[in-house]
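In: coords please:
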Amino acid sequence: MHFELGFVLLFSIATAVAIAARYFKFPYTVALVVAGLTLGVVHAFEPPHLTKDLLFAILLPGLIFEAAFHVEFRKFWKNKLAIHALAIPGVVAAVGVTALILSPVVGGLDSVRDFGFIHALVFASVIVSTDPIAVVGLFKALGAPKRLAILVEGESLLNDGTAVVLFTLIVAVAGGAHFTVGGATMDFIRVAGVGALIGGGIGFAISQVIQRVDDAMVEITLTVIAAYGSFVVAEHFHYSGVIATVVAGMLCGNWAASTSMSPSTRVAVESFWEYLAFALNSVVFLLIGLEVQLGSLLASWRPILLAYVAVVAGRAVVVYGVSALLRFTPERMPWSWSAVLTWSGLRGAISMVLVLGLPEGFAHRELLVNMTFGVVVLSIIVQGLTMAPLLRRLGVSGLKDVYQEKYELARGRVGAIHAALTALEALRRTRDIPADVVEQLERDYQQKAAAAEQELSALKQQTNRFHEEEHQEGVRRMLIVEKDALLKAYQRGVIGKEAFEHLVAELDERLAKVKDPEGHVPLEQSSPSLPDAA
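Out: Down below sits the predicted model:
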C-alpha cells in the first residue's frame, strides 16, 4: 500500500473513532489504541510503521511544541520544585527502583535466562517517560484542579528529554562504555543544558521576527519553524531536541503570543496548533495499536505483567517520595494528588520507538520489545479507563453542577463585554473609528452588559457560595497587592527590615486562611527574599 494512502486511511479511521468516542463518552486516545489493536489483528491494511525517523521528524516536535506553547509559564514556575523534582531526579530514581524490582523477578522466570540488572535498567530507561494526553483531557472534562493538570503536563514535557538522555547513556554502558557517576552527570547536564540554550536562542529569534510582522499565515509558519527547527538543530549536534523544543514552545507561547500577536492572529495560531496536535495524536495512538503483535505479547504475558507492576510501583515510590519532601515547601500537595499523579503516568510512543532503536544483536531485545509494547498498551487501556473513577473516588474531580456552569458562563460574558467596552473607550480617544459608530457599539455593549450582570446577580441570589468565592478571590488579590507594596516600600528604604518582616508575617497569616481557587497552597505565604534596601 502506498504511504500516502496509508495516512488517508489513518485519518479516516481517527475521525470515525473520534465521533464514536464522543458519542459514547469514551476516552479518545484509549479508543484509538483499541481500534488500532483490532485492525492489527484482522490485518485490514498495511499502515506506516512507527519508526524513530517518523516520530522524531514529524510527530514528536509538533506534539511537544503544542503542549509547551499552551503551558502558562507563571503557573509552571509556581510549581517548579515539584515539576523538576519529578522530571529529573525523579526519573533517575524511577529507573533505579524499577530495575531493582524487575531484575530478580524476571530473571527468576524459567522462560528467561541471564536477564540481569543492566537489562532491567535498559527497560526502565525505555519505559520511564510518561504521556499524559489520555488523562489531561479527562482532568478538564471532570473539573480537576488546574494545578494538578499543570503538574502532569509540566512533568511530561521535561521527563521525555530526561528519559531519552538516560536511555542513550545506559545503552552505551550496556555496550561496554566506561561509566562513572560524575561523567554521566556531566553528559546529562551538557546534553540537556545545551539543548535548552538552542531552544532558547531559536525561540528568542522567532519571537523577535513575530514582533515585526502582522500576518497570521506568516506567524503560524514562524511557530512551525520554531518547533521543528529547534528540534532538528539540537539533534543534529547531538543535544536534546526534546528540551530545545520545550523551551522554544514556552518562549513563543508566553512571550511572542502574549506581547506580539494581535488577538485574531493568536486565535489563528492556537487553532492551528490545536488541530495539529489532534492530528498527530490520532496518528500516534493508532500506530501504537497497529504496531503491537498480540500473539507475541500473549506469549510473553508473565514478564509483561511483572514489568507493568514494577513500573507502577517504581512510579509510586518516586511520586510519594517527592510529595513527602514537598510537605516542607510551599508547593506541598494533598496525598490524594499523589495517587492521581502515580496513576496518570501512562506510557506512549516514545517508549516504543526507543526500544525499537536497540541494536539487532542486543541481548534480550525481543523480550524488551514485548515488555515495552505490553506495558504501553496496559497503561493506556487500564489506567486510561480507570482514571475518571479514581478522580471521583478521591474527590478530586470537582464535577460542576448546573448552577456552577451557568455562573461561569455569565461571569465570562461580563468579563468579555467589559473588555470590549474598554477597547471602545480607547478607540474613541484615538478616533480610529468614527464617533457615531463607536457610540452605537457602546450602546449595544452596555445593553449586553446590563443583561449579563442581571443574570449573574440572579444566580448569586440563589446560593451564597458564588459570593463567598468572589469574596475570597478579592481578599486574596488585595493581600498580594499589600505584600507587593510592602516590598517596594522596603526597597525604597521607607520602612526597615524588622517592620517589613513583621508586616509580611501578618499578611502571611491572613493569606493562610484564604482558600486558593486552584487548590494550591498559597505561595505568597512564603516571605519574599529581602533585597538590599539601597
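In: from now on I want contacts and neighbour counts done on CA atoms only, so please keep to that.
Out: Fine.
In: next, the buried residues of the lengthiest helix in the chain.
Out: Using DSSP state H, we find that the single longest helix of the chain is helix 181-211. For helix 181-211, the neighbour count (16 or more other Cα atoms under 10 Å) marks 184, 187-188, 191-204, 206-207, 210 as buried.
In: ok, how many other residues are close to residue 85?
Out: 18 (other Cα atoms under 10 Å).
In: sorry, back to before: the very next helix or strand once past the longest helix of the chain packs against which elements?
Out: Along the chain past helix 181-211, the next helix or strand (assigned with DSSP states H and E) turns out to be helix 216-236. Here helix 216-236 touches helix 60-69, helix 181-211, helix 241-251, helix 263-291, going by 3 or more Cα pairs under 8 Å, 6 or more residues apart in numbering; DSSP states H and E.
In: so which of the ones you listed comes closest to residue 336?
Out: Across the helices and strands packed on helix 216-236, the minimum distance to residue 336, taken as Cα to Cα, is reached by helix 60-69, at 25.0 Å.
In: ok now the closest one, how far from the chain's centre?
Out: How far helix 60-69 lies from its chain's middle: 10 Å, per Cα atoms, centre = their mean, to the nearest Å.
In: for that helix, packing partners?
Out: Looks like helix 60-69 contacts helix 146-174, helix 216-236, helix 241-251, helix 263-291 (3+ Cα pairs under 8 Å, 6+ apart).
In: still on that earlier bit, please name whichever of the helices and strands packed on helix 216-236 is nearest to residue 128.
Out: Among the helices and strands packed on helix 216-236, helix 241-251 sits nearest to residue 128 (Cα to Cα), with 15.1 Å.
In: how about this one, so we can line them up?
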Amino acid sequence: MDGTHLFELVIAMFLAIIALHYLAHRLGLPPSVALLAGGAMLAFVPGIPAITVDPELVLVIFLPPLLFDGAWSIAVDRLKRHMFGIASLAVGAVLFTTVVVAVVAHLLMPSLPWAACAALGAIVSPPDAVAARAILEHVRLPRRLQILLEGESLLNDASGLVLFRFAVAATATGAFSTVSAVGTFVVLAAGGAALGGVLGFAWVKLVLRLRDDYLMIAATTLLCWIAYLLGEQLHVSGVIATVTAGLIASWHQHTVMSAGTRMRGTSFWTVLVFLMEAMVFILIGLSLRDIVERGGGFVALIETMTFPALAILVALIAARFVWVFGSDLVVKLANSLGRARSAPMGVGAATVLCWAGVRGVVTLALALSLPDDFPERDFILVISFAVIMGTVLLQGTTLGVVISWAGLGEAEVERAPMTMSQAEAAMAQVQFARVKDLAYDHEGTLIHPQLLARYERRATAIIDYAERTEDYAPMLHAHFDVVLEAVAVGRSELIRLHRVGQIDDETLRELERDLDLEELSAISAKA
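Out: Below is the predicted model:
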C-alpha cells in the first residue's frame, strides 16, 4: 500500500470513528463497543486491504500520549493515598492472574510449555489503560474506586511487559529465575521513575523559558514520546518514565502555564486523545481479519477455539475476583485487629472493581509481538483477541448495570476537608483583601471604588452561598440560565452584525471569544 492510499485509509477511519461514536450515542452503547464492532465489520468490507498491525509501532504511537494524559488528569493526592491498593492491583493482581491463566492454559493444552503458558498469562493479565479510560469516561464512581482503576491502568502495563519478556525469554532458553525477574522489575521501575523525574523537571525549566502558548503545548506533547522512547532506549520502563513525567508536569502546570495556554492545551489534548482512543479500538477490530485467516476461517475458529477462549476468559475474570475480594478480606481482618489504614471496600465496590478489568491494545500488541516460531503462536493470538472482544463486549456493555446494582452511581465516599464552595469563599476573601490594598493610592485616596465594591459584593455573596448552599443552589442555577440566554442572544446579534457587514471578522472573533469565556464560566458555575 502506497502512502496516498494509506492516508486515504486513515481519513476513512476517522470518518468511521465519527459515525460509530454517533451511532453509539443514539443506541446508548459505550463508544468502545461500537468502535470495536465497527472495526471488525469494516475488516471484511470488499476492497478494504488487510490491515497488518505492527505491535511495536502501535505501542509507541498510542501508549505514551494516553498514559501521559491519564497521569496529567489523575488526582495526585489520592494517588499517593491509595498507592498500596494501586500497587496491589498493578503488580499483585497481574502476577496472580498470569499464574492462574498459565495453569488453565496448560490444562487445556498440556503440550504447551509452561513458559509459553506464562507468556499467554502475561499478555492477557494487565487491564488496558485505553480501554479503562474509554469505559470510565461514561460512568460515575466513588473517588476511591475511580483512583484505584485509574492508577492501576497507568502502572500495570509495566509489570505485564516485564512478565511477558521473561516468559518469552524462558520459552527460548528453557530457564527462568524468579529472583532475576523480581530484581529486573525493580530496576526497570526505579530507572523509569528516575528518568521520568529528570525529564519532568527539565520540562518545567524549559516551559518557563519558552513563554509562548504554542511552543509550550508542543513541548508538552513531545514530552510523553521522549520519556517513553528514551526509557526503552536506556532499557528501563518507558511506561513508568512516561507516567512519572506526566505526574510532575501536571503538578507544576498550574504555576508554569498561563490560563490561555491551559485552555488551548486542554482543547488540543482532548481532540488528540479522543482520536487516538477511538483509533485503537478501530485497529483492534480491523485486525480480526488476520486472526480469522490464521485460524482457518470463522467456522474452524468457532469449532476449535470457543471452549478454550471461554475457559481462559472465565479464568481471567475469576482470578481478578479472587484477588480483589481476597485483598478486601485481608483489609477487613486488619481492621478488626486495628492495623489497617483504610476501610474495606465492601461487596458492591469490590464487584465493580473486578468487572472494570477490560483488556485492549496492550494485550493485542504483546500477542502480535511474539516470535513467528513461538510455540502455538496462533493459538495464543486467537485467545488474546477473544479476551479483548469478550471483556470489551461483555464487561464494557454491562458495567453501568453492575454499578447500578452496587448502588454506587452517585456515591461519594471521600470528602476533602474543604468543599468547593468553601475553597471559593477562601479565594474570594484573599482576592478582596488584595483589591482593598490596591484600591487606594499612596496618600490614602480611594481610586478604584467600583472595583472595590464589586469584589466586596462578590466575596460577601460567595461566603453567604458557602454557608447556605442548599438554599441558594436553585436561585444560582436560575441566575446562570439567564446568563447563558444573554450570551446566546449576544452571539446571535454579533453574527447578524457581521453578516450585514457592520463589523469585520476581527471584531467578531474578539467579542465572540469574550462571550465564549463568559459561557464557559457560567456552565462551570452551574456544575
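In: need the TM-score from the superposition.
Out: The TM-score (TM-score structural alignment, normalised by the length of structure 2) is 0.77; 445 aligned residues with a Cα RMSD of 3.0 Å.
In: deepest in the core, which of the helices and strands packed on helix 60-69 of structure 1 is it.
Out: helix 241-251 (a mean of 31; mean count of other Cα atoms under 10 Å).
In: can I get the helices and strands packed on helix 216-236 of structure 1 in TSV including distance to residue 353 of structure 1?
Out: Output for these, formatted as TSV (distance: least, Cα to Cα, whole Å):
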stretch	distance to residue 353 of structure 1
helix 60-69	11
helix 181-211	20
helix 241-251	14
helix 263-291	10
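In: out of the ones you listed, flag the one nearest residue 20 of structure 1.
Out: helix 263-291 (13.8 Å).
In: just the buried positions in the helix or strand that the closest one is followed by, please.
Out: Past helix 263-291 of structure 1, further along toward the C-terminus, the next helix or strand under DSSP H and E is helix 294-299. Within helix 294-299 of structure 1, the residues scored as buried using 16+ other Cα under 10 Å are 294, 297.
In: can you give me the helices in the stretch 351-500 of structure 1?
Out: 365-378, 384-393, 402-430, 435-462, 465-492, 497-512 (DSSP state H, counting those that start in this stretch).
In: what range in structure 2 matches the shortest one?
Out: Pointing back at helix 384-393 of structure 1 there. The aligned range for helix 384-393 of structure 1 in structure 2 is 396-405, by TM-score structural alignment.
In: mean offset of the matching stretch relative to structure 1 (after superposition)
Out: Once fitted to structure 1, stretch 396-405 of structure 2 is off its aligned match by 0.7 Å on average (mean Cα distance after the TM-score superposition for structure 1).
In: what residues does that stretch touch?
Out: 29-30, 32-33, 135, 139, 141, 348, 351-352, 355-356, 358, 409 (Cα atoms under 8 Å, 6 or more residues apart in numbering).
In: what's the span of stretch 137-151 of structure 2 from first residue to last?
Out: Stretch 137-151 of structure 2 has its terminal residues 15 Å apart, counting by Cα to Cα, to the nearest Å.
In: excluding its own residues, what touches that stretch? List them.
Out: For stretch 137-151 of structure 2, the surrounding residues in contact (Cα under 8 Å, 6+ apart) are 30, 70, 74-75, 78-79, 82, 85-86, 129, 132-133, 136, 349, 353, 356, 400, 403, 408-414.
In: what's the PyMOL line that selects buried ones from those residues?
Out: In PyMOL syntax, the buried subset of the contacts of stretch 137-151 of structure 2 is picked out as below (16+ other Cα under 10 Å):
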select buried, resi 30+70+74+75+78+79+82+85+86+129+132+133+136+349+353+356+400+403+408+409
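In: which strands and helices sit next to the longest helix of structure 1?
Out: Secondary-structure packing of helix 181-211 of structure 1 (3+ Cα pairs under 8 Å, 6+ apart): helix 146-174, helix 216-236, helix 241-251.
In: so for residue 318 of structure 1, which of those helices sits nearest?
Out: Comparing these by Cα to Cα, helix 146-174 comes nearest, at 12.7 Å.
In: onto which residues of structure 2 does the closest one map?
Out: Aligning helix 146-174 of structure 1 against structure 2 (TM-score structural alignment) gives residues 143-171.
In: any idea how far the matching stretch is from the chain center?
Out: For stretch 143-171 of structure 2, the distance to the chain centre is 14 Å (Cα atoms, centre = their mean).
In: please apply the same query to stretch 309-326 of structure 2.
Out: Stretch 309-326 of structure 2 has its C-alpha centroid displaced from the chain centroid by 23 Å (Cα atoms, centre = their mean).
In: touching it from outside, list them.
Out: The contact list for stretch 309-326 of structure 2 (Cα under 8 Å, 6+ apart) reads 89, 93, 96-97, 100-101, 104-105, 124-125, 347, 350-351, 353-355, 357, 383, 386-387, 390-391.
In: among these, name the ones in helices.
Out: Using DSSP H, the contacts of stretch 309-326 of structure 2 in helices are 96-97, 100-101, 104-105, 124, 347, 350-351, 353-355, 383, 386-387, 390.
In: of these, which count as buried by neighbour count?
Out: Counted by 16+ other Cα under 10 Å, these give 96-97, 100-101, 104-105, 124, 350-351, 353-355, 383, 386-387, 390 as buried.
In: ok, those residues vs residue 485 of structure 2, which is closest?
Out: The nearest one, if we look at these relative to residue 485 of structure 2 and count by Cα to Cα, is residue 353, at 41.6 Å.
In: aligned to the closest one, what sits in structure 1?
Out: Alignment note (TM-score structural alignment): residue 353 of structure 2 maps to residue 341 of structure 1.
In: relative to residue 394 of structure 1, how far out is that match?
Out: 12 Å.
In: who touches residue 167 of structure 1 in this structure?
Out: Residue 167 of structure 1 is in contact with 122, 125, 126, 354, counting by Cα under 8 Å, 6+ apart.
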